[in-house]
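Engineer: Kindly return the folded structure for what I paste below:
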Amino acid sequence: MNGLTISRRSAILGALILPGCTAITRLNAAAEPRDTFDLRPVDLGQGRAITRRTLLVADATAPVALATDRMLIRSGTQSIAYLPDARWSDDVPGLVQLLLVQSLSSSGQIGFVGVPNAGPIPDIVILTRIDRFDVDVLDGAGLRAVLDLTCTLLRDRDQRVITSQQFARTLPVGNDSGAAVASAFQRLMNETLPEITAWTLRNIA
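Structural biologist: Model prediction:
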């Protein structure tokens, strides 16, 4: 298993299906204990430094339905649900931001990588928009994890956009447990984080 189970193991797909984002307020009322799953950054090894520039990883943005620590399931285009007994270790934007910081730092090729209000004034800012970080219910009852991020590099001194790139991929999920969902997203991030790092280095060196 790639995801780290921190508390008790139990996660099944909930029967609660709500239209649009109205699911948030009702689901937040649930107080039952939930398994908590973390994702690990990719260790890219300490390569030769290629730039002294400082990079700030801004707070990631996401739709309301994703701006939570719940594992989101989509059925069709309108209905969403959350796994009732599983959650991420942080809300999805915070989790993605931390993975980016740790993975970019692990390359050893950037002068400094940090978050807002921590460290020197940045030369470059990386903005991340999370469009998908959830699971689709497919025809025939199959499941598919979907990751869709758009990253933008911004020059801090004049707010000039350097470049933007979409990073999207999917992966089948074996079952509707929190462990299976976390494992699928770990594999997706294992592929995506090195790609984002290589893209970043090409455009700021």
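
Engineer: can we go C-alpha only for contacts and neighbour counts from here?
Structural biologist: Noted.

Engineer: And residue 92, how far from residue 138?
Structural biologist: Remark: distance between residue 92 and residue 138 (Cα to Cα, to the nearest Å) = 23 Å.

Engineer: now do residue 113
Structural biologist: For residue 113, the distance to residue 138 equals 39 Å [Cα to Cα].

Engineer: Please provide the structure for the following sequence as well, for comparison with the first:
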Amino acid sequence: MTKKPSFQKKVLSCSRLAKTGLVSVILVGLAACGTGPAPTTYDLSAPTTGIKARLGGQIVIATPTALQALSDQNIVVRNETGAMTFLGGGQWADQLPNLIQARLINTFENGSKLRAVALPSSGVIADYQLVSDVRAFYVVTPGNEAVVELSVRLVNARTGQIIRGKVFTAKRQVGDGLNAGSAAVALNDALSSVLLEIARWVG
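Structural biologist: Just a heads-up that it's a prediction; the model follows:
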């Protein structure tokens, strides 16, 4: 049975913001202190077990593309009409595409492929490139279901030819009522399932 990856969250306090020495950050921090508590920052995690990726060469992982609403640090809610809003009180640890890219690389690394996977900017002469698009990364209401969907293509880095492609989807029910914390946990769990499937598919 696959062990669920640990989920981490960290709180950025006003005192921490005030010690950065950057004027802009200090102003933001003071504004947050004056209007209420700073939002909790949530990380995403990568699977650590059950990874079966047999790579026949070196691969670079491109930053996923996404709609503007899914390209920031906001935790997104989408209703049945397609309207998107943001959950208050929480945010992702980085812009979502960057965070997904990092955890996708971590997934391959956790599968003992540390020497075969890299960023496009690393200078690695790659055999393959993995490109992806974030099609869904939000909680759907009124059912409160977390949905993660990534469209992935494996590209020959030398010729630019698409070798194959697939859409990966996972859904998880949000527990304990809809809030930033419960949404982040459900989305993290759904993403872990998607990342595991992608690693197996690439291999």
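
Engineer: picking that back up, residue 92 and residue 138 of structure 1: which has the busier surroundings?
Structural biologist: Neighbour comparison, residue 92 of structure 1 and residue 138: the larger count goes to residue 92, with 23 against 13 (by other Cα atoms under 10 Å).

Engineer: Need the counterpart of that one in structure 2.
Structural biologist: With TM-score structural alignment defining the correspondence, residue 92 of structure 1 maps onto residue 96 in structure 2.

Engineer: do the same with residue 68 of structure 1
Structural biologist: Taking TM-score structural alignment as the criterion, the aligned counterpart of residue 68 of structure 1 in structure 2 is residue 72.

Engineer: I'd say its match and residue 93 touch.
Structural biologist: No. Using Cα atoms under 8 Å as the test, residue 72 of structure 2 is too far from residue 93 to be in contact (10.0 Å).

Engineer: who touches the aligned partner of residue 136 of structure 1 in structure 2 in this structure?
Structural biologist: Residue 136 of structure 1 maps onto residue 140 of structure 2 when the alignment is built from TM-score structural alignment. For residue 140 of structure 2, the residues meeting the contact criterion (Cα atoms under 8 Å, 6 or more residues apart in numbering) are 77, 78, 79, 80, 146, 147.

Engineer: go on, residue 181 of structure 2?
Structural biologist: Taking Cα under 8 Å, 6+ apart, we find residue 181 of structure 2 in contact with residue 90.

Engineer: rewinding a little: need the contacts of residue 140 of structure 2 in CSV with secondary structure, distance to residue 200 of structure 2 and neighbour count, can you?
Structural biologist: Rendered in CSV, the data for the contacts of residue 140 of structure 2 read as follows (DSSP: H, G, I helix; E, B strand; the rest coil; distance: Cα to Cα, whole Å; neighbours: other Cα atoms under 10 Å):
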residue, secondary structure, distance to residue 200 of structure 2, neighbour count
77, strand, 29, 22
78, strand, 30, 21
79, coil, 32, 15
80, coil, 32, 10
146, strand, 22, 29
147, strand, 20, 21
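
Engineer: Who are the packing partners of whichever strand or helix holds residue 165 of structure 2?
Structural biologist: Mapping residue 165 of structure 2 onto the secondary structure by DSSP states H and E places it in strand 162-173. The helices and strands touching strand 162-173 of structure 2, judged by 3 or more Cα pairs under 8 Å, 6 or more residues apart in numbering; DSSP states H and E, are strand 145-156, helix 180-202.

Engineer: how close does the match of residue 92 of structure 1 sit to residue 89 of structure 2?
Structural biologist: With distances taken as Cα to Cα, residue 96 of structure 2 is found 17 Å from residue 89 of structure 2.

Engineer: Report the secondary structure state of the residue nearest the centre of structure 1.
Structural biologist: Ranked by distance to the mean C-alpha position of structure 1 (Cα atoms, centre = their mean), the top residue is residue 96 at 3.5 Å. Using DSSP: H, G, I helix; E, B strand; the rest coil as the criterion, the local structure at residue 96 of structure 1 reads helix.

Engineer: Run a quick check on it versus residue 61, I expect a contact.
Structural biologist: No. When contacts are counted by Cα under 8 Å, residue 96 of structure 1 is not listed as touching residue 61 (9.8 Å).

Engineer: Just the element for the residue of structure 1 most remote from its centre, please.
Structural biologist: Centroid-distance maximum for structure 1: residue 158 at 28.0 Å, with Cα atoms, centre = their mean. Residue 158 of structure 1 belongs to no helix or strand when assigned by DSSP H and E.

Engineer: and if you look at residue 87 of structure 2?
Structural biologist: Counting by DSSP H and E, the element that carries residue 87 of structure 2 is strand 84-92.

Engineer: Superposed on structure 1, what's the mean shift for that strand?
Structural biologist: Average distance, strand 84-92 of structure 2 versus aligned residues of structure 1 after superposition (mean Cα distance after the TM-score superposition for structure 1): 0.9 Å.

Engineer: tell me how far that strand is from the chain's mean position?
Structural biologist: Here the centre of strand 84-92 of structure 2 is set off from its chain's centre by 15 Å, with Cα atoms, centre = their mean, to the nearest Å.
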